[in-house]
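Enquirer: fold the following and give me the result.
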Amino acid sequence: MADRPVDRHDSPARPTHWAQGPPTDTVTELLRTLELTISRRLDGVLHGNYQGLTPGHGSEPGESRPYAPGDDVRRIDWNVTARTQETYIREQIADHDLTAWLVVDASATMQFGTVTNTKAQTALAATAAVGFLTARNQNRVGAVMVAGPDIHVVPPRSGKNQIRAILSTLAAPPVSDGHGKADLAGALDRVGALAKRQGFVAVISDFAGSDWTKALGRLSLRHDLLVITVHDPREYDVPPIGLVQMTDPASGRTREVRVTESVQRKFITIAAEQRTTRLDELGRTGADTIELTTDGDWLGSVVAHVQRRRTQAVRGGVLTR
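Expert: Down below sits the predicted model:
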């Protein structure tokens, strides 16, 4: 298998409720292949102690050091800064019983894909990468999955079997076509209510609309955030192929559109503006962001992010886990 999930034709039929009980043979094989691919790739770049996706600082106070560009201003040590007249930040010792949460969108819009994979398959692969990487640090991992208005919670536990259970459920979400927009804001607020201590939250979605902005901002006040956006190339450009029938997956509404070169140019402009707005909104939360596409190297993007964090940890003096 290449660095991507299996072809969409091997995916199981979607049920009308969240999967329970043992996974099907198809899902089992998919998850086994994903885990093997991820483990081999990560083992090639991570050795011993490393700065991974989980935060390199926790709740226990450590030493102070001079502020460096890019440091989190929320960690400024105001007492030392006042005494020295220079800006210092307080390092934090990693919390070894960190609870991490995965918020994953499996709604109707995520079932879209015009290349090898759908957005849902790419999101599943990204969830696997983040999950198994987080499990390496012996952290407890929970999940909140959303399919349209339906929210499903998997309580946090430690170990790889927990990640496999999360992925098994995510691989067969309930049908949400025509049931309304993803309640991503509700899923984020659910994590906020369940996570009693500061922790790590990874959010994987196409971030359609803007209903999620305030909820994500509230979550960022207490937790370290990693946001993974998933999109298909056709969401940024559509060829002038004439009359086509388009369907809104969330509402189920269908209309015919004649795609001309003029329509294509307007589409590209609007899509680019929406992407810029979305990234600006995400940037304001202070979250780390990874952008994935259905035709890209999803695992390579995650590995590159891990390596950047590792480099930042060495340069900034952050304690590794």
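Enquirer: alpha carbons only for contacts and neighbour counts from here, please
Expert: Noted.
Enquirer: for Ile151, see how far away Val314 is.
Expert: Using CA to CA, to the nearest Å, we find Val314 at a distance of 39 Å from Ile151.
Enquirer: which of these two has more residues huddled nearby?
Expert: Neighbours per residue (other CA atoms under 10 Å) separate Val314 from Ile151, with Ile151 holding more: 19 against 13.
Enquirer: residue contacts, the more buried one?
Expert: Val144, Met145, Asp183, Gly186, Ala187 (CA atoms under 8 Å, 6 or more residues apart in numbering).
Enquirer: buried ones in the helix or strand harbouring it, by neighbour count?
Expert: Assigned by DSSP states H and E, Ile151 belongs to strand 150-158. Within strand 150-158, the residues scored as buried using 16 or more other CA atoms under 10 Å are Asp150, Ile151, His152, Val153, Val154, Pro156, Arg157, Ser158.
Enquirer: also this sequence, please, to line up against the first:
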Amino acid sequence: MSGSPERGGAPANAGSPTLRELTPEQALKHLELLFTRRPDGILQGDHPGLFPGPGSEPSETRPYVIGDDVRRMDWNATARTTVPHVRLTLADRELTTWIVLDASASMDFGTARMEKRDLAVGAAASVAFLTERAGNRLGAQITGPQGIVRIPPRTGRHHLLTILRAALDRPRVAPGTADTTLADALHSLRALPAGGLVAVVSDFLEVGWEQPLRTIAHRHQVLAVETVDPRELELPDVGLLTVVDPETGRRREIPTHSRKLRERYAEAALEQRALIKATIRRAGAAHLRLRTDRDWVRDVVRHVESRRRRAGGGAA
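Expert: Model (predicted):
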């Protein structure tokens, strides 16, 4: 189900500027302020990263709770206490993070606060700023019609902003235009040294990414950030609606006045999203779903805090 209604109409929060309404310099400044000087303090302070553990340095043990990674079982403590225990680890002090950004045609779509391409840049910014600290390196791979844009990992705020500028400036892809795929970008990371963090930002609507994601997750911590627009989950009752498959460019007229058709669409969309989520989880990756009609910053914060609570003292 890759078809999407054609763009049109005003955003849900038309009074608030979106990234596409700002110059690249203004957008970068806006993202930096979100993650360094947010007025409510929700993102202030030292952020060791999106994944506070596991790392390579052993720490304390605690009783096992449902949801813990069984690979961290501490068998000595389990045998000694007759209660299952897991070994916690301290996060590595230096981390290499790769951001894999899907810039396919289906990402150039949005009917709410922003387009999915804007949401993807926000997600990339959250990963970049939350993993930025002394010694950490950040690299990126951005798919596109001219091939994969690869930015080697380096340290520093200037390099971070260079990556975000490349994400902001990526060209739009015409529907039906052949381009590099998410699978291509993941395949090219197979030879990386183990132990890094790979953040994959995509709507995961294309095919072929499942096995490459599983391969990457065997050697790295992986965060899969799924971008979703509400019109991809349900159709409005607006009469005859033209939908376009962004990957092929095919158009189709849909009579949305039919309640049964809208219900079938919603059911199929839920099944599709459930399959994406299950596939990501089976690959061994963490999953974060962001929507164009929600406060995505708060959703990122909730995900980070949930990961930290689980790593530090029990399942969230």
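Enquirer: for the stretch 51-200 of structure 2, which segments count as helices?
Expert: For the stretch 51-200 of structure 2, applying DSSP state H, counting those that start in this stretch gives helices covering 75-81, 116-131, 157-169, 182-187.
Enquirer: relative to Leu205 of structure 2, which of these is closest?
Expert: helix 182-187 (9.9 Å; CA to CA).
Enquirer: returning to what we had before: dump the contacts of Ile151 of structure 1 to TSV, plus neighbour count.
Expert: As requested, these are arranged in TSV below (neighbours: other CA atoms under 10 Å):
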residue	neighbour count
Val144	24
Met145	27
Asp183	19
Gly186	18
Ala187	27
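Enquirer: which of those residues lies closest to Ile204 of structure 1?
Expert: For the contacts of Ile151 of structure 1, the nearest to Ile204 of structure 1 is Met145 (9.7 Å; CA to CA).
Enquirer: tell me the counterpart of Asp69 of structure 2 in structure 1.
Expert: Under the alignment (TM-score structural alignment), Asp69 of structure 2 maps onto Asp72 of structure 1.
Enquirer: okay, now that match: neighbour count?
Expert: Counted with other CA under 10 Å, Asp72 of structure 1 comes out at 12.
Enquirer: contacts only, for Ala27 of structure 2.
Expert: Leu19.
Enquirer: kindly report the same for Ala100 of structure 1.
Expert: For Ala100 of structure 1, counting by CA under 8 Å, 6+ apart, the contacting residues are Thr54, Thr134, Asn139, Arg140, Val141, Gly142, Pro156, Gly199, Phe200, Val201, Ala202.
Enquirer: centre-most residue in structure 1?
Expert: When CA atoms, centre = their mean is applied to structure 1, the residue found nearest the centroid is Ile204 (2.8 Å).
Enquirer: and the equivalent of it over in structure 2, what element?
Expert: Aligning on TM-score structural alignment places Ile204 of structure 1 opposite Val201 in structure 2. Per DSSP H and E: Val201 of structure 2 is located in strand 197-202.
Enquirer: and that strand, how far from structure 1 on average?
Expert: Taken against structure 1, strand 197-202 of structure 2 registers an average deviation of 1.1 Å after superposition, with mean CA distance after the TM-score superposition for structure 1.
Enquirer: quick one on the thing from earlier: right, and the match of Ile204 of structure 1 touches Leu213 too?
Expert: No - the pair Val201 of structure 2 / Leu213 is not scored as a contact, 11.9 Å apart, by CA atoms under 8 Å.
Enquirer: now do the residue nearest to Leu95 of structure 2 when sequence neighbours are not counted against Ser126 of structure 2, distance only.
Expert: Once flanking residues are discounted, Leu95 of structure 2 sits nearest to Asn136: 4.8 Å by CA to CA, 6 or more residues apart in numbering. Relative to Ser126 of structure 2, Asn136 of structure 2 is positioned 15 Å away (criterion: CA to CA).
Enquirer: between those two, tell me which one has more neighbours.
Expert: Neighbours were tallied for Asn136 of structure 2 and for Ser126 using other CA under 10 Å; the higher tally belongs to Ser126 (21 against 18).
Enquirer: please pull up the equivalent of the more buried one in structure 1.
Expert: With TM-score structural alignment as the criterion, Ser126 of structure 2 matches Ala129.
Enquirer: strands of structure 2, start to end?
Expert: In structure 2, the strands defined using DSSP state E lie at 4-5, 57-63, 85-90, 96-101, 137-142, 149-154, 197-202, 221-228, 240-244, 251-255, 286-291.
Enquirer: any buried residues in the second one, and which?
Expert: Of the residues in strand 57-63 of structure 2, those buried by neighbour count under the rule 16+ other CA under 10 Å are Thr61, Arg62, Pro63.
Enquirer: cool, the third one as well?
Expert: For strand 85-90 of structure 2, the neighbour count (16+ other CA under 10 Å) marks His85, Val86, Arg87, Leu88, Thr89, Leu90 as buried.
Enquirer: now do the contacts for the equivalent of the fifth one over in structure 1.
Expert: With TM-score structural alignment as the matching criterion, the partner of Thr89 of structure 2 in structure 1 is Gln92. When contacts are counted by CA under 8 Å, 6+ apart, Gln92 of structure 1 touches Gly56, His57, Gly58, Ser59, Glu60, Pro61, Gly62, Glu63, Leu319.
Enquirer: and with 7 Å instead?
Expert: His57, Gly58, Ser59, Glu60, Pro61, Gly62 (CA atoms under 7 Å, 6 or more residues apart in numbering).
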